[in-house]
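Undergrad: could you work out the structure for the sequence below:
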Amino acid sequence: MTGARIIIFAKAPVPGHAKTRLIPALGPEGAAELARRMLFDTCREALAAGVGPVELCLAHHLDWDEEIPRGVELTDQGAGDLGDRLWRAARRAETPLLFIGTDCPDLDRKRLKAAAEQLRDHDAILHPAEDGGYALLGLNRLDRSLFTDIAWSTDAVARQTIERIKALDWSLHIGETLRDIDEPADLSILGDTPP
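TA: This is a model prediction of the structure:
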């Protein structure tokens, strides 16, 4: 075990709140069901990685009453923009930590284990996403600048985060670029029929 805490950041899979950009293709119920499936798949992969505690940090979780997998700690994201919520979760946890979402099927147990291993030798690791965000951010150190004044939900997120890490003079490993499922065109990577 490498001792990295995995913090899964997600919205509870509630119709009308989760995967809203997929609603035109799947409808509110279908988008929520896909979000639910990806959330549980992510929890299983995080647990199977065996690198440390697994925390599911949810938005809108009070509207959702389904059981989460045994061994996963449930926390609330709280208020504020994404940066505020990530910073709050980071400060609550101990480093090393890995932030991930639930919308990247390629972020499996093998990649999570490899990311935790990279944190043995680096201050940070980042797996960029094809859309310009990141699928994983791993940290051995914390600094508020990584979460402040970032253009969230744009194609500048990974670039800005990398620039901030470099400005801190931290060692950084940039992993392979992965693809998220955010838009209807992304559904083709699932390899099966979405709900």
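Undergrad: when you work out contacts or count neighbours from here on, use the C-alpha atoms and nothing else.
TA: OK.
Undergrad: mind listing what's buried along the helix ranked longest in the chain?
TA: Identified as the longest helix of the chain according to DSSP state H is helix 23-49. For helix 23-49, burial by neighbour count (16 or more other Cα atoms under 10 Å) applies to 23, 26-39, 41-47, 49.
Undergrad: one more sequence to fold, the one below, so I can look at both together:
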Amino acid sequence: MNQLGMFAKYWLPGTVKTRLARSIGDDKASQLYHHFVITLLARFQELGDRRVLAYSPIERRAEFAAVTPAAWELIPQSSGDLGRRMNRFFDSHLVGHEDRVVLIGTDSPTMPAQYIDEAFAVLQTHPVVLGPSRDGGYYLVGAAGQVPPIFAEIDWSTPSVWQQTVDRLSSAGCRFAELPLWSDVDDLADLARIADELTQLTQADPTWTSLYSHVQTALMDVS
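TA: The predicted model follows:
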């Protein structure tokens, strides 16, 4: 079974997109993050055999339920740091020999859907797949079968996340496949870049219009 998971945090101002908020303010950053979540849930609601939104904190279920399409299941994230929560997610969803799990975050709203399809395909021949991001982390991680302890004691939210994870995989003797490089939206430069990208995407597909409008509004307020 191909299972797509997405980790999302409640969009409380001051707690999400904090680097971007230094340029556009907490409220605008929160609104953008909220729209990133909505965009990704809508775009990927037909991918895989099962889709799971793992949300945080647990008491915000109602707010997530209000924006989550019926094609997604809602579950609360477990406790602990990001690495521990990721390990528990994979452990709880990789229960059969044919199970493949791909996990994404909410920082790459324009990530091509084909990358997720490619990840599932790669997991038929590799135990782990990673999608590297330009900031030194990764926008996607997938696994088939038992996952080695590769997420423990990682310096999350630093440029060394990718290399530390790759080193853990190498130490465990675990083969992995690599997807194309992609970008997160973390700061004002990233927001300007995605605005240019969305200009082209919106011309080809009007469903991008809402996200494009939110991004343009945030940038106009800065200028």
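Undergrad: just give the TM-score of the two.
TA: TM-score for the superposed pair, counting by TM-score structural alignment, normalised by the length of the first structure: 0.90. Supporting figures: 192 aligned residues with a Cα RMSD of 1.7 Å.
Undergrad: chain center to the longest helix of the first structure, what's the gap?
TA: How far helix 23-49 of the first structure lies from its chain's middle: 13 Å, per Cα atoms, centre = their mean, to the nearest Å.
Undergrad: go on, stretch 175-186 of the second structure?
TA: Chain-centre distance of stretch 175-186 of the second structure: 11 Å, with Cα atoms, centre = their mean.
Undergrad: now do stretch 93-113 of the first structure
TA: Centroid separation for stretch 93-113 of the first structure versus its chain: 7 Å, with Cα atoms, centre = their mean.
Undergrad: ok, residues contacting that stretch?
TA: 3-10, 35, 38-39, 42, 45-51, 90, 115-116, 119, 135-142, 178-182, 190 (Cα atoms under 8 Å, 6 or more residues apart in numbering).
Undergrad: against I58 of the second structure, how distant is the aligned partner of R164 of the first structure in the second structure?
TA: Using TM-score structural alignment, the equivalent of R164 of the first structure in the second structure is R168. Separation of R168 of the second structure from I58 of the second structure (Cα to Cα, to the nearest Å) stands at 30 Å.
Undergrad: where do the strands of the second structure begin and end?
TA: Along the second structure, counting by DSSP state E, strands occupy 2-9, 50-56, 72-76, 100-104, 128-132, 138-144, 176-178.
Undergrad: so for the shortest one, what gets flagged as buried?
TA: Within strand 176-178 of the second structure, the residues that qualify as buried by neighbour count (16+ other Cα under 10 Å) are F176.
Undergrad: ok, the third one next?
TA: Applying a neighbour-count criterion of 16+ other Cα under 10 Å, one finds W72, L74, P76 buried in strand 72-76 of the second structure.
Undergrad: and that strand, how far from the first structure on average?
TA: Aligned to the first structure and superposed, strand 72-76 of the second structure gives a mean residue distance of 1.2 Å (mean Cα distance after the TM-score superposition for the first structure).
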